[in-house]
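Peer 1: Got a sequence here, can you model it:
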Amino acid sequence: MSGTQKTRGNINESIRECFHLLAKSCERYGEMERSAAPQVVMDMERLLIWKRIMFLFNVDPDRRN
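Peer 2: Down below sits the predicted model:
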């Protein structure tokens, strides 16, 4: 049973970390937008945001159909 609880704890921690990283990415994107950063840099941050959103919804962003 303790193994199950440990796994749930790891999953919860992973999700919490992903939400934190997602919030940081959104914050960075907003700062870049205000400072007129190069479009390529903003596109990379946007990709990170989508990848983190897909992770939260349990979608593998690297899987090809």
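Peer 1: switch to C-alpha atoms for all contacts and neighbour counts from now on
Peer 2: Noted.
Peer 1: ok, now how distant is the residue nearest the centre of the chain from G3?
Peer 2: Centroid-nearest residue in the chain: R52, 2.4 Å away (criterion: Cα atoms, centre = their mean). Noted for R52: a distance of 26 Å to G3, by Cα to Cα, to the nearest Å.
Peer 1: Any buried residues in the helix or strand where the residue nearest to the centre of the chain lies, and which?
Peer 2: Assigned by DSSP states H and E, R52 falls within helix 39-56. Buried positions in helix 39-56, judged by neighbour count with 16 or more other Cα atoms under 10 Å: 42, 45-46, 48-49, 51-53, 55-56.
Peer 1: I'd like the structure of this one too, to check against the first:
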Amino acid sequence: MKRAPILRRCAFALGVLGSLTFGAAQAFGSAPTPRDASRPWCDPVQCNVKCGGYGICQNNVCLCY
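Peer 2: Next comes the predicted model:
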């Protein structure tokens, strides 16, 4: 009857492994959410172009230096 403890441990280990695998699949398998177009957003590259040199985004506003 030594098989019962081994089988119990294997079943427990498989259960834990299965739940961790499911959690990882849920965490990494979801698609990234699209950017909300209504939310203000400052693009650093476009900010530099608008400023004609060096610009920095701060609080979603382009500041030229």
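Peer 1: With both chains overlaid, what TM-score comes out?
Peer 2: For this chain pair, the superposition-based TM-score is 0.46 by TM-score structural alignment, normalised by the length of the first structure; 34 aligned residues with a Cα RMSD of 1.7 Å.
Peer 1: tell me which residues of the helix of greatest length in the first structure are tucked away?
Peer 2: In terms of residue count, the longest helix belonging to the first structure (DSSP state H) is helix 2-34. Within helix 2-34 of the first structure, the residues that qualify as buried are 15, 18-19, 22, 25-26, 29, 32, counting by 16+ other Cα under 10 Å.
Peer 1: Just the angle for that helix relative to helix 39-56, thanks.
Peer 2: Per axes from the mean of the first three to the mean of the last three Cα atoms, to 10 degrees, the angle that helix 2-34 of the first structure makes with helix 39-56 is 160 degrees.
Peer 1: residue ranges for the helices of the second structure, please.
Peer 2: 3-29, 44-51.
Peer 1: Give me whichever of the ones you listed is most buried.
Peer 2: helix 44-51 (a mean of 15; mean count of other Cα atoms under 10 Å).
Peer 1: before we move on, the earlier item: okay if I get the helices of the second structure as CSV plus distance to Q58 of the second structure?
Peer 2: Shown next, in CSV, are those (distance: least, Cα to Cα, whole Å):
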stretch, distance to Q58 of the second structure
helix 3-29, 31
helix 44-51, 10
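Peer 1: With C57 of the second structure as the reference, name the closest of the ones you listed.
Peer 2: helix 44-51 (6.0 Å; Cα to Cα).
Peer 1: Which elements pack onto the closest one?
Peer 2: Applying 3 or more Cα pairs under 8 Å, 6 or more residues apart in numbering; DSSP states H and E, we find helix 44-51 of the second structure packed against strand 55-58, strand 61-64.
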